[in-house]
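Trainee: no FASTA, just this:
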């Protein structure tokens, strides 16, 4: 199949006229190609003309913005080096730091053009790199696969009159709420998905993954008044993979929306990207495809507009005088991608509705995604969530694919999905941990053979700290099933003004360079180099630099300033086990694009 086209989403300054695709000067935001990610360089702050000398406050802000952009670029490029070297954890820390510096700077990002450009550039680049790691199977999520239509990119189809005639006969008994047409173009895709081993496997896996989301998506389509069989548009877009990302255009998610802030009523910032939320993005898809249908009055043209852009389709109709997809196809007025896009989706619908005729009876659909939802208004680390729900970080990442980090956002409410049946347990257990400690503290249920010392060692904390927070008296033994709050210390790198400082740690009795290095995820040699140490001996009370400037330690990513309180307000220890956006639709002339 030919190279995918990028569509342009109208900016706010564009008048929503049906015949325009976008502002002439506006181009889609390009995410970097993962194989050759760019090195970001600082964008100079534009200086005013001599005749327009700004006041002192303006000059001071311009200087501060330039310094911030320089720091952000340094952190991003450090992450880029780590990414290229395969050090994904270190890269993630650097990338998080580059975004955190802007979010916590105290500056109005959107009102300062240079800073807004920097924010959009960094977030787009980081998202592309992090999701590319997932595509390679190096993240918490499974390795991403090509969508079926992507797999058919270079395939050509010869007419098969016999197959077309048989399909027309079968169509009489195929029940669908979407208008189905069979011709040589549709038959070509059915032939490919049936006889090509690669095409058949890709379609099979897509339909298996669909089982996880089918009930939810079809419910949304029904509520929005959209044919439920349009669920199979996801076969063409992503193969039902919620974290699918196009490295060239930056389009992402199951429905492959472009990364424009606020478009389609989906939130996108340094913490979350709702294009990757299966439920919210499906709602956005249903509303957008219905809007396109209302504009063109034809489902095939609506699909073409979804792929190529409504402005492009409108112009093709006006040029030829034909508001008919197949006529535009035959006259060569559509790009190759769109020519394949519509018949490919029709083929997927027909085959999914008739599995026995097309050797799809071996499909083993993934079980429906079921989960509890808890609104979270402050930051919570997913490792803590995994602790209190007796699940794993991988499970939580799978349930919350829109999260760009292993921590929920600050300053906004996030609908956190947790394993079904764990909501009550989550709320009881999380209440034992102060809100400002939930980015670093952990939760642990005592297992057989464990002691306070062994638990402290596993979390790299001191046993006395666990005892203090949980009101455990000296000499008291732990019982099987006891629930403990683990006070893992955060490392804070960002001040209230947004300045980034070197991370330091004060040596405590019993610490060694090895235990400190292990605690902060660095090497002993790095500690020696950063602190100019000539030996491995360190004395209690000595302050050590535990990371390079501008890099966040794992526990400190997005952490709030440590409060003066050292204890949880509620004891979590017991002698026996106890349970402790306004929607913004794109204009009718806007265009989404992906690949």
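Mentor: Thanks, I have it. Keep in mind the model is a prediction, meaning the values are calculated, not measured.
Trainee: alpha carbons only for contacts and neighbour counts from here, please
Mentor: OK.
Trainee: what is the helix or strand hosting residue 307 packed up against?
Mentor: Secondary-structure element containing residue 307, defined by DSSP states H and E: helix 299-308. The contact analysis (3 or more CA pairs under 8 Å, 6 or more residues apart in numbering; DSSP states H and E) places helix 299-308 against helix 278-296, helix 310-320, helix 325-330, helix 336-353.
Trainee: other SSEs contacting the very next helix or strand once past the last one?
Mentor: Right, helix 336-353. Counting by DSSP H and E, the next helix or strand C-terminal to helix 336-353 is strand 371-376. Contacting strand 371-376 under the criterion 3+ CA pairs under 8 Å, 6+ apart are the following elements: strand 414-419, helix 423-430.
Trainee: what lies in contact with strand 371-376?
Mentor: With contacts defined as CA atoms under 8 Å, 6 or more residues apart in numbering, strand 371-376 is touched by 399, 408, 413-423.
Trainee: before we move on, back to that, would you mind finding the most buried of the helices and strands packed on strand 371-376?
Mentor: Compared across the helices and strands packed on strand 371-376, strand 414-419 shows the largest average neighbour count, a mean of 20 (mean count of other CA atoms under 10 Å).
Trainee: which strands or helices does it pack on?
Mentor: strand 371-376, helix 393-399.
Trainee: mean neighbour count added to these, as CSV?
Mentor: Below are the helices and strands packed on strand 414-419 laid out as CSV (neighbours: other CA atoms under 10 Å):
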stretch, mean neighbour count
strand 371-376, 14
helix 393-399, 19
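Trainee: picking that back up, tell me which of the helices and strands packed on helix 299-308 is the most buried.
Mentor: helix 336-353 comes out most buried of the helices and strands packed on helix 299-308 by mean count of other CA under 10 Å, with a mean of 22.
Trainee: make sure residue 443 is indeed in a strand.
Mentor: Yes. Counting by DSSP: H, G, I helix; E, B strand; the rest coil, residue 443 is found in a strand.
Trainee: next, the one to line up against it:
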């Protein structure tokens, strides 16, 4: 095991200054996905049950933690110190001998006076008082934890001072040879003492587990040497070097007698430990006033983590600085707490934040799932399956087909995925046809789209092109809607389903019906999945489509010898494309005896719908953007604003586009 040689000042902080709660993100100018994330985070946090216990925090402590200003200076200072160099300091040799004798009486270590130890103590008292004031504040957090681990293994509690020498009580300390953590374990030694190390976790930096491992190591070495001074020496240089020093010293087994035969850095290791113990025990006598830790170890607690979560997500949800999470959970290497099937990981938090976490655990994990669902993935399986099916369908098509080229002008809010779904092609095809390098739809550009059409169908398609053009609206089998002209204003907007949404709430939000939503999105039931994109037509367009609905009659045509789709289409005055759509035909081949469904429009019913439409419009008014009650009243002679309010039970003057007002007439 390679051990850091010198006491390094503690760069410590337990808690940072209070952080302002997450504010609402401005909607204007942001992308829909960012709006959704911010709104979802705020909606989660607004429902949190908060604990009334106040957190004691101080930003200066956090600066101490993240600052490495004294590390290099102290390392160089102690590395180059000469134990034989006299240091002038107001501490008499006799008084020092007396105090060392007092320490020896209550300690299992062999604490004896020697000039080198005196010089080191005086040097630190003269030059490093400020460093020890900061170290003693950090000790209030770590020492109770160390003492508990040492006591379990029946190891002297004074060993806790060794962590000051090893790492300056910095759990993230890493030596030049890779020794890591409070107790500076090397990789192989850490593995030997069951400290788990992988890409996410390094338990050498875990204060609890590393302290248990260090106590076990000390206990094992004591069974070999039977002397705690030699145990300390072996912790620094390894038991083999201590055994060599004993042999080279003629069998002597006292540290001070074999010290000259130990490695150079180990020669100053035990004196550094004893000097640290002395300064901690007699700091009052030397005017050292420790800084006070604002939050001590017993004011924190742990909670088991059931789903992988990042420090960033915890910081956003709990309003706790990431630096504070890093301090309290130093074993997590990449600021992520993973979840394994065979091992539980724990999160340490201040006591009040633990209460906040456990009171809202389900909501926190719901937000994590939402964040993970929004993460970009390399290639989704459903896209692969969809493209594969399209390739298979293309290969199975008859040879007598031709290609038609269509153009789609990209409008605001559209993306390649929505355009591809509209024309039943893949995103990869769109990019290939239009030489696009990214997945961004170029606003205002006309995209080229190729569609295959059967040769026998060409004439019929040309005759019926006005009815079929770009398939403005899908027709469901339960509710047939005519494909009469719908203006470009009917271009649908896309709505991403959020947590807590259902079809009813979405329909109310956009002033449409559930049936409309199901029809526009080819939905067989009312179930809707999170993050699904739904087509939403404007209220005016929805009304127009509903008013254009006509009754239809289904008849069955039995295919006889000599029939083909073009002949059947002409016979029933429909298009080949309609017959293919109604009967789910991918090609033009039909078998003799097959039964084809033909939908015939009832012109009488269509006239009745038109009459009802005229009547409905004379008795009601669909509110449009910019309308006001006074402007609407002027459209109907003899009707006043008061009449409209009375007939529609309106108390104020606010109108929303899409509202239908009753107009009873005069």
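Mentor: Good, I have the coordinates. Remember, it's a predicted structure, so these values are computed and weren't measured experimentally.
Trainee: now the aligned residue in structure 1 for residue 302 of structure 2: how far from residue 386 of structure 1?
Mentor: In structure 1, the residue paired with residue 302 of structure 2 is residue 373, using TM-score structural alignment. As for residue 373 of structure 1, its distance to residue 386 of structure 1 is 14 Å (criterion: CA to CA, to the nearest Å).
Trainee: what's the answer for residue 379 of structure 1, then?
Mentor: In terms of CA to CA, residue 379 of structure 1 sits 14 Å off from residue 386 of structure 1.
Trainee: neighbour count for these two, which is higher?
Mentor: When residue 379 of structure 1 and residue 386 are compared on other CA atoms under 10 Å, the one with more neighbours turns out to be residue 379, at 23 against 20.
Trainee: helix, strand or coil for that one?
Mentor: coil.
Trainee: skip the chain neighbours and tell me the closest residue to it.
Mentor: Among residues not flanking residue 379 of structure 1 along the chain, residue 408 sits closest, at 4.9 Å (CA to CA, 6 or more residues apart in numbering).
Trainee: dump the residue contacts of the one you found.
Mentor: Residues in contact with residue 408 of structure 1 (CA under 8 Å, 6+ apart) are 271, 376, 378, 379, 380, 381, 382, 414, 416.
Trainee: make TSV out of the residues you listed and add distance to residue 528 of structure 1.
Mentor: Shown next, in TSV, are those (distance: CA to CA, whole Å):
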residue	distance to residue 528 of structure 1
271	34
376	40
378	36
379	33
380	33
381	30
382	32
414	41
416	41
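Trainee: now, which of those sits nearest residue 536 of structure 1?
Mentor: Nearest to residue 536 of structure 1 out of the contacts of residue 408 of structure 1 is residue 381 (CA to CA; 32.7 Å).
Trainee: which residues does the closest one contact?
Mentor: Contacts of residue 381 of structure 1 (CA under 8 Å, 6+ apart): 406, 407, 408, 438, 439, 440.
Trainee: and residue 573 of structure 1, how many neighbours?
Mentor: Neighbour tally, residue 573 of structure 1, other CA under 10 Å: 24.
Trainee: I meant residue 179 of structure 1, not that one.
Mentor: 12.
Trainee: chain neighbours aside, what residue packs nearest to it?
Mentor: Closest to residue 179 of structure 1 by CA to CA, 6+ apart is residue 299, at 7.9 Å.
Trainee: does the one you found really touch residue 293, like I thought?
Mentor: Yes. Look at residue 299 of structure 1 against residue 293 with CA atoms under 8 Å: they come within range, at 5.8 Å.
Trainee: against structure 2, where does the strand or helix carrying residue 75 of structure 1 fall?
Mentor: For residue 75 of structure 1, the element it lies in under DSSP H and E is helix 56-84. Helix 56-84 of structure 1 corresponds to no residue of structure 2 when matched by TM-score structural alignment.
Trainee: any buried residues in that helix, and which?
Mentor: For helix 56-84 of structure 1, the neighbour count (16 or more other CA atoms under 10 Å) marks 62, 65-83 as buried.
Trainee: now stretch 409-428 of structure 2
Mentor: Result for stretch 409-428 of structure 2 [16+ other CA under 10 Å]: buried residues 410, 414, 415, 416, 417, 418, 419, 420, 425, 426, 427.
Trainee: count of neighbours near residue 507 of structure 2?
Mentor: Residue 507 of structure 2: 16 neighbours (other CA under 10 Å).
Trainee: run the chain-centre distance for the helix or strand where it lies.
Mentor: Secondary-structure assignment from DSSP H and E places residue 507 of structure 2 in helix 503-509. Averaging C-alpha positions (CA atoms, centre = their mean, to the nearest Å) puts helix 503-509 of structure 2 28 Å from its chain's average.
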